[in-house]
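1. Compute the structure for the input listed below.
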Amino acid sequence: MNTIKTDICVIGAGSGGLSVAAGASQMGASVVLIEKHKMGGDCLNTGCVPSKAMLAAGHVAQTMRDASAFGIEAATPNVDWKKVHGHIHHVIAQIEPNDSVERFEGLGVHVIQAAAEFINQNTVKAGNQTIQAKYFVVATGSSAFVPPIDGVNDVPYFTNENIFNNTSPIEHLIVIGGGPIGIEMAQAHRRLGAKVTVIEVMKLLSKDDPELTTIVLEHLKKEGINFHEGVKSLRFEKHKNGIHAFFAEADGSDTKVCDIIGSHLLIATGRKANVNGLNLEAAGVTYSPRGIEVDKRLRSSNKKTFAIGDVTGPYQFTHMAAYQAGIIIRNILFKIPAKVDYSAVPWVTYTDPELAHVGLTEADAKAQGIEVRILKWDFTENDRAQAEQRTEGLVKVVVTPKGHILGASIVGLHAGELIQPWILAISQKMKIGAMASAIAPYPTLAEVNKRIAGSFYTDKLFSANTKRIVRFLMRWF
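-> Down below sits the predicted model:
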């Protein structure tokens, strides 16, 4: 068996692993990268990229339906599922070269396509090779979690790992899970012509501010998506027309028994860390079903083995894996004891309207006993939103009484773009005055950020005391 000695061995070629491998290699370290499946990981192949491509197809279809609001004849789109599939995989193919074996070998990375297994604390086996490294980075990501629902193994179902391979029309999609993945896929399929029912045992979009999630969910209801929240006793049976779902649902003070027949089923109930098969025990790495335990420097219980991305949590986002890669590179290459700072972690649910957040929510601040002011600004006050006829939106900002920005949430058109300055403001510990004093071009949606920041000063600016000062100055000077 061939033995390779290297500075850093990265296990997993998803977003986090690729970022570490590329950065470390280009900075002069020798790097071995091991990937047992597809380069690019979940994000490129079964997650972020294909889901956003499908959402884009649904957006075009919905634009055709809604055209009459702009004086243009509306049309019912004729959806060709094979061509939608082609569009999705064309997008993947366009991005794929950036994550390819060829590109990374061109950067000086030694890529091995095999499953990795620790032999001891400084050795990994991959295929017919062993790799001895000064440092290891586990970046194996996560995969779809399928809960033990009664009957789930007796019926066919999609997860995010295979739904983008579908090329046939879907008549009625039952979505189990009301988190971002489930809600995004619900809207995409509804806009592409399917009837859609979403079933959630807890609360829909539970991680976000309920005042904003209500706006999203009401919009989706208008598009024809049916929601069932807080359900119990969920089970499945095969049916001649597809899948039969049975469940109990609260109806006021009573509980009613419901059943739905769908042609297809999507399980979107969260993610599980990919820790099985790595033999982490041999490496002295502590882990659980939730993932590898790491400190703020992203070191595991074996200080020479780091972990990054979904396999560690607590935020399973591609952009967090990229951020964590920088922390690891500083620790390994430059011996700087860099630590993660999760005070300005953003996330976006890419529904239409989008839902974006960074920092603390109002509920977070109250739970921590922090005295805050809550600022709100409605999209109806924005001229560009009026021109686009997309006024269903709200900005909500959490600030201290002295104006320090703690958190921001936005629901509305392009919320994922509008959240950007708030990320900068929170990460740099800026005060609300910085946002209020910035010049926003007119007419743009971005004016909502300046307007809500300016509202912090409204009470003082237009107070009785200010009026007395102005009258005095106008009288005597």
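
2. Please count neighbours and contacts with C-alpha atoms only from this point.
-> Fine.

3. the helices in the stretch 201-350 of the chain, which residues?
-> 210-222, 318-334 (DSSP state H, counting those that start in this stretch).

4. Which among those is found nearest to Asp154?
-> helix 210-222 (30.1 Å; C-alpha to C-alpha).

5. Any buried residues in the closest one, and which?
-> 212-213, 215-217, 219-220 (16 or more other C-alpha atoms under 10 Å).

6. For the comparison step, fold the sequence that follows:
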Amino acid sequence: MTKLTCDICVIGGGSAGLSVASGASQMGAKVVLLEGHKMGGDCLNYGCVPSKALIAAGKHAHAMQSGQPFGVRPVTPEIDYSAAKDHVQRVIDSIAPVDSQERFEGLGVHVIREFGQFISDTEVQAGDTVIKARRFVIATGSGPLVPPIPGLDTVPYLTNESLFDLRDRPTHLIIIGGGPIGMEMAQAHIRLGSQVTVIEGQKALGKDDPELAEVALSSLRDEGITIIEGAQAERVSEQDGQITVTTSDGSVTGSHLLMAVGRSVNIDRLNLEAAGVAFTKKGVTVDASLRSSNRRVYAIGDAAGGLQFTHVAGYHAGVVIRSLLFGLPAKARTDHIPWVTYTDPEMAQVGLTEAEARKQHGDKLDVVRFPYHENDRAITEGKTTGLIKVMIVKGRPVGASIVGAQAGELIGIWALALANNLKMTAIANMVAPYPTLGEINKRAAGAYFSPKLFDNPTVKRVVGIVQRFVP
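-> Sure, this is the predicted structure:
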């Protein structure tokens, strides 16, 4: 048995763990990183990167069929699904060196390719190595949640961890789960030539503003995706190579089944009890500084039981590095965290939705809107479906919701505003280049100030006096 000592032991080589390991090692800490599966974690290998690569392939196919309004004759694309998956793999391969064991060893990190588990409150064992550290960071991420639907254990099904290995295009892809993963993969596959049915037990895209979600869902339905809402999957069966999902509203039969109902935090292997670390099925129980009940142990990213986004993992890494390396107080917050669903049109959110803001702020709330169809760049591109809503209290934005082209890019301004407690004047003072979609943000700010200027009798009286008496 080999024994090591270090300043920081990071458990998990995904986005969160790699960020801590890289930063801590480069600033002089002695770091051990444990990863029992693939470096880069879910985001690189099964999540953000491959899904967006497949979405990009679908966009190219869709463009060939939607050029009529621009004077471009539509053609039926010849889609090679296997070649599209080759594109996905090339994208992964091009990014992988950034997350590789070799790179991190070059940064001075001691990388051990084994799963780790606690054997005491100060030690973790990984394979035949015991690591004693001053501090531990749990960054084990999450995996696909597979609910116990009767019959599911008897049929072949896909998750995000196996979907990107599939080489033959599904004839009819059934997706259980109408959240972001389900809807993104639904649109990618219908554009790549599959028939697609989505089954959602409640409301598709139900965590987003319902007005904006309906805009996105309407576009998905227009492309031919069947979306069945309010229908719980009650049973799954297979006959003659065809899979049938029986719901409370009937049944759907297709060639392939994708489970996309949510995520389950990867903490079962850790033996957290041995370290005195409290946890629930949602993840490690942490305080605002991301510290667990064992003060030596932190949890970040999905393992911390909160928002499950790669950018949150990176943000958490920055928070704990401040504490781990410099002994400074640092707390994580969520009010400035944006998220995006990469359908077409995209959906983006930061801060409070309109419903949340009305509940929290009542009559103090102002909501301003601006539609895409009044933006000149959106008109030139034929991307006029969409709108922005900004929730404002006492001159400061408390939330923004966008549905439309490049919503994920546009939300950045509002994330900046919320992170730095900026006023709407900061957005109004910005000069946006013309013609860009970025003008949508400035016009939303203008929609907030316009009534205060143009419908204000006092302003009109002042202007009148100036015009009469000032030479």
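
7. After superposition, what is the TM-score?
-> After superposition, the two chains reach a TM-score (TM-score structural alignment, normalised by the length of the second structure) of 0.98; 468 aligned residues with a C-alpha RMSD of 1.0 Å.

8. follow-up on the earlier one: His89 of the first structure: which of the buried residues of helix 210-222 of the first structure is nearest?
-> Leu220 (26.2 Å).

9. For the closest residue in space to the closest one that isn't next to it in sequence, list the residues it contacts.
-> If the residues on either side of it in the chain are set aside, Leu220 of the first structure comes closest to Gln187, at 6.9 Å by C-alpha to C-alpha, 6 or more residues apart in numbering. For Gln187 of the first structure, the contact set (C-alpha atoms under 8 Å, 6 or more residues apart in numbering) comprises 55, 58, 220, 225, 351.

10. how about the strands of the stretch 201-350 of the second structure, start to end?
-> Here the stretch 201-350 of the second structure has its strands, by DSSP state E, counting those that start in this stretch, at 226-229, 233-239, 242-247, 250-254, 256-259, 263-265, 279-280, 283-284, 297-299, 338-341, 346-351.

11. now for these, which one comes closest to Leu173 of the second structure?
-> Comparison of these against Leu173 of the second structure by C-alpha to C-alpha identifies strand 256-259 as nearest, at 4.9 Å.

12. residue range for that closest one in the first structure?
-> On the first structure, the counterpart of strand 256-259 of the second structure by TM-score structural alignment is residues 264-267.

13. What residues of the matching stretch count as buried?
-> Neighbour-count burial for stretch 264-267 of the first structure [16+ other C-alpha under 10 Å]: 264-267.

14. Centre of the chain to it, how far?
-> 20 Å (C-alpha atoms, centre = their mean, to the nearest Å).

15. that older thread, CSV for the buried residues of helix 210-222 of the first structure, including distance to Ala434 of the first structure?
-> Formatted as CSV, the buried residues of helix 210-222 of the first structure follow (distance: C-alpha to C-alpha, whole Å):
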residue, distance to Ala434 of the first structure
Leu212, 25
Thr213, 28
Ile215, 29
Val216, 29
Leu217, 33
His219, 33
Leu220, 35
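
16. quick check, nearest of these to Pro314 of the first structure?
-> Thr213 (21.6 Å).

17. What lines up with the closest one in the second structure?
-> Thr213 of the first structure maps onto Ala213 in the second structure, by TM-score structural alignment.

18. shouldn't its match be in contact with Ser219?
-> No - with contact defined as C-alpha atoms under 8 Å, Ala213 of the second structure does not reach Ser219; the gap is 10.1 Å.

19. Any chance of the strands of the stretch 201-350 of the second structure in JSON lines with distance to Gly382 of the second structure as columns?
-> What follows is the strands of the stretch 201-350 of the second structure, written out as JSON lines (distance: least, C-alpha to C-alpha, whole Å):
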{"stretch": "strand 226-229", "distance to Gly382 of the second structure": "25"}
{"stretch": "strand 233-239", "distance to Gly382 of the second structure": "38"}
{"stretch": "strand 242-247", "distance to Gly382 of the second structure": "38"}
{"stretch": "strand 250-254", "distance to Gly382 of the second structure": "34"}
{"stretch": "strand 256-259", "distance to Gly382 of the second structure": "32"}
{"stretch": "strand 263-265", "distance to Gly382 of the second structure": "36"}
{"stretch": "strand 279-280", "distance to Gly382 of the second structure": "48"}
{"stretch": "strand 283-284", "distance to Gly382 of the second structure": "44"}
{"stretch": "strand 297-299", "distance to Gly382 of the second structure": "45"}
{"stretch": "strand 338-341", "distance to Gly382 of the second structure": "20"}
{"stretch": "strand 346-351", "distance to Gly382 of the second structure": "15"}
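
20. Nearest to Gly106 of the second structure among these would be which one?
-> Closest among the strands of the stretch 201-350 of the second structure, using C-alpha to C-alpha: strand 297-299, at 25.0 Å.

21. tell me, the closest one lands on which residues of the first structure?
-> Counting by TM-score structural alignment, strand 297-299 of the second structure lines up with residues 305-307 of the first structure.

22. which ones are touching the counterpart of Gly404 of the second structure in the first structure?
-> By TM-score structural alignment, Gly404 of the second structure lines up with Gly412 in the first structure. Counting by C-alpha under 8 Å, 6+ apart, Gly412 of the first structure makes contact with 352-355, 379, 390-394.

23. ok, the residue nearest to Gly412 of the first structure when sequence neighbours are not counted - contacts?
-> Spatial nearest neighbour of Gly412 of the first structure, excluding adjacent residues (C-alpha to C-alpha, 6+ apart): Gly393 at 4.1 Å. Gly393 of the first structure makes contact with 215, 353, 378-380, 410-413, according to C-alpha under 8 Å, 6+ apart.

24. corresponding residue for Gly393 of the first structure in the second structure?
-> Counting by TM-score structural alignment, the partner of Gly393 of the first structure is Gly386.

25. Can you tell me the centre-most residue of the second structure?
-> Phe309 (4.5 Å; C-alpha atoms, centre = their mean).

26. Next up, the contacts around it.
-> Contacts of Phe309 of the second structure (C-alpha under 8 Å, 6+ apart): 301-302, 339.

27. separation between it and Ala216 of the second structure?
-> Distance, Phe309 of the second structure to Ala216 of the second structure, by C-alpha to C-alpha, to the nearest Å: 21 Å.
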